[in-house]
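J.: Just a sequence and a predicted model for now, questions to come.
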Amino acid sequence: RRAAALSSSTGGLRRRGGLGPDEKRQLRTDHLDQALRLVRACATRGFDEGVSVDVLLNVDAKRTEERVRGRVLLPHGQGKTVRVAVFARGEKADQAREAGADVVGAEDLVEEVLKGRLDFERVLATPDTLPALARAARVLGPKGLMPNPKRGTVVTDIAEAIQRSKAGEVEFRAQLAGLVMVGVGKVSFGTKKLTDNLLAALDAVLSARPDRFRGKPPKRITISSAMGPGVDLDHTLW
């Protein structure tokens, strides 16, 4: 089925009708490379738009046993610099600095966060700093930055975690409606790099579903640039 989805054929393009004048133009195609060409062609706002894939899963995210979350290391990253803050002490703090962490600290960093410092996109922590870090939960939590073992952001191998964060590791989770959104790069990446990233993202999202849903196609897969129309892939091919 994937071979069909990756086909470079120009057939299979359809316009979804019935859209009002204020709605985005919606396109549909059976072929991934054609979908990405359409997305790139429609990105005409004069800046390098981000590209994302939305996957509507056939799960009920309200049920604990059907929640979907995970991480994926995109082969070509997301096309942006990720600033990483690390809560660590002693030798682990030294390792974090050597590995390229942008901000490193423990109690002192907690105080800075409480004062409003949030100049980072990802937060990692060693287990021993969690009691001190709890004070910053009310600030980091609403931003989705609070380290959590389930998210893979409470770590002992701090150097590897920093390298993965810098290299383009992305977290994802299904919203209550079962929708997962993953940024897969920039329009300037070109079709080949976007294809690699998108396939990695789709594999990770679909593999993160509970066992009884695996092998079943999702309800919808849509690719779009930040300001462009959505292009629906034939979800039955996945």
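T.: Noted; the coordinates are in hand. Residues are numbered from 1 along each chain as shown.
J.: hey, let's count contacts and neighbours off CA atoms from now on
T.: Noted.
J.: all strands for this protein, in order.
T.: Ranges of strands in the chain, per DSSP state E, are 14-15, 27-29, 50-56, 69-73, 84-87, 103-105, 122-125, 169-173, 179-186, 220-225, 231-233.
J.: Was I right to think R89 contacts G105?
T.: Yes. Using Cα atoms under 8 Å, R89 is in contact with G105, at 6.9 Å.
J.: follow-up on the earlier one: in CSV: the strands of the chain, plus distance to A161 and mean neighbour count.
T.: Listed next are the strands of the chain as CSV, based on distance: least, Cα to Cα, whole Å; neighbours: other Cα atoms under 10 Å:
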stretch, distance to A161, mean neighbour count
strand 14-15, 43, 13
strand 27-29, 37, 21
strand 50-56, 24, 22
strand 69-73, 11, 18
strand 84-87, 10, 26
strand 103-105, 14, 20
strand 122-125, 8, 25
strand 169-173, 9, 18
strand 179-186, 20, 23
strand 220-225, 28, 24
strand 231-233, 33, 25
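J.: then this one, side by side with the first:
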Amino acid sequence: MAKLTKKRKEAQAKIDANQAYSLKDASALVKEITNVNFDASIDLAVRLGVDPRKANQMVRGVVTLPHGTGKDVKVLALVTPDKEDEAKEAGADYVGLDEYLQKIKDGWTDVDVIITMPSVMGKLGPLGRVLGPRGLMPNPKTGTVTMDVAKAVAEVKAGKIDFKVEKSGIVHAGIAKASFDADKIAENASELINTLIKLKPTASKGIYIKSIYLSSTMSPGLNIDIKSV
């Protein structure tokens, strides 16, 4: 069994493992127990009472966090020449088409989000084996396949994230940075949780939100009292 580091022990000492914290208190405490020498990511893990293997219980969607993620999201806009200027003006980091398709074929995937147009999706199909496992394949359901490229780029840059329940029934998402005020962490977390609640599948029976944990990079997880959300 791995030995706890001194910082990990200090963090554990500040936590009551048997307590369910309010979202407000947990958002303040997660900052206290973050002991890394960089601006750690704040992550939310929500365990849902669904069976993702069944199509009618799949939960996926998008949410625009009110305070952004704190992360500089690198966006590639795969667009036709007539859309290049609006993609650049909206803040896309990389803009083009055939040259970037070739780069991806050659193994380049140094981006966080790819936004494209319906007419380009045919060219992206053969790249599914590269983009799919990395979560980079554009999808109309998440707003990354659209004719309004400028709007899509601007939303992603402003803090729009997409999420999908994993096979284990858990939704993981990075929702903030440790440098955020506790109130902003709580508001971002609340936005994602409430979005998940709205997406409850009708086929899901019994308890839908089973547990919620808030943590930062390398910190212990804080159990959130669901009633406080």
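T.: Received it, and whenever you're ready, just let me know what you need. What you see is a predicted model, and the numbers here were worked out from it, not measured in a lab.
J.: TM-score for this pair?
T.: Here the superposed chains carry a TM-score of 0.87, computed using TM-score structural alignment, normalised by the length of structure 2; 219 aligned residues with a Cα RMSD of 2.2 Å.
J.: need the strands of structure 1 in a markdown table with distance to A201 of structure 1, can you?
T.: As requested, the strands of structure 1 are exported to a markdown table (distance: least, Cα to Cα, whole Å):
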| stretch | distance to A201 of structure 1 |
| --- | --- |
| strand 14-15 | 25 |
| strand 27-29 | 19 |
| strand 50-56 | 8 |
| strand 69-73 | 6 |
| strand 84-87 | 22 |
| strand 103-105 | 28 |
| strand 122-125 | 19 |
| strand 169-173 | 9 |
| strand 179-186 | 7 |
| strand 220-225 | 12 |
| strand 231-233 | 14 |
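J.: And those: which comes nearest D203 of structure 1?
T.: strand 69-73 (8.9 Å; Cα to Cα).
J.: which part of structure 2 lines up with the closest one?
T.: Aligning strand 69-73 of structure 1 against structure 2 (TM-score structural alignment) gives residues 60-64.
J.: how about P210 of structure 1, what's its match in structure 2?
T.: Checking TM-score structural alignment: P210 of structure 1 goes with P201.
J.: Excluding residues flanking it in the chain, which one is nearest that match?
T.: Computed as Cα to Cα, 6 or more residues apart in numbering, the closest residue to P201 of structure 2 that is not its neighbour in sequence is Q57, at 5.5 Å.
J.: what residue lies at the spatial centre of structure 1?
T.: Centroid-nearest residue in structure 1, with Cα atoms, centre = their mean: V182, separated by 3.5 Å.
J.: what sits against it?
T.: Neighbouring residues of V182 of structure 1 by Cα atoms under 8 Å, 6 or more residues apart in numbering: 52-54, 170, 172, 201.
J.: how near is it to S165 of structure 1?
T.: V182 of structure 1 is 15 Å from S165 of structure 1, where distance means Cα to Cα, to the nearest Å.
J.: One more: A35 of structure 1?
T.: Taking Cα to Cα, one finds A35 of structure 1 at 28 Å from S165 of structure 1.
J.: Compare those two and say which is more crowded by neighbours.
T.: With neighbours defined as other Cα atoms under 10 Å, A35 of structure 1 and S165 compare such that A35 has more, 28 against 24.
J.: The equivalent of that one over in structure 2: what's it in contact with?
T.: Under the alignment by TM-score structural alignment, A35 of structure 1 pairs with A26 in structure 2. A26 of structure 2 sits next to 214, 222, 224 when contact means Cα under 8 Å, 6+ apart.
J.: any idea what the first one aligns with in structure 1?
T.: If I follow you right, that is L214 of structure 2. Aligned partner of L214 of structure 2 by TM-score structural alignment: I223.
J.: my guess is its match meets D234, correct?
T.: No. With contacts counted by Cα under 8 Å, I223 of structure 1 stays clear of D234, the gap being 11.3 Å.
J.: burial measure for T64 of structure 1, as a count.
T.: Around T64 of structure 1 there are 8 residues (other Cα under 10 Å).
J.: roughly how far apart are it and V84 of structure 1?
T.: As judged by Cα to Cα, T64 of structure 1 and V84 of structure 1 stand 30 Å apart.
J.: try D128 of structure 1
T.: 18 Å.
J.: can you tell me which helix in structure 1 is longest?
T.: When structure 1 is parsed with DSSP state H, its longest helix is helix 190-207.
J.: Map the residue nearest to the centre of structure 1 across to structure 2 for me.
T.: So, by TM-score structural alignment, V182 of structure 1 is matched to A173.
J.: swap in P131 of structure 1?
T.: Using TM-score structural alignment, P131 of structure 1 sits opposite G122 in structure 2.
J.: got it, and N197 of structure 1?
T.: Checking TM-score structural alignment: N197 of structure 1 goes with N188.
J.: What number of residues are in the vicinity of its match?
T.: Other residues lying near N188 of structure 2 total 22 when counted by other Cα under 10 Å.
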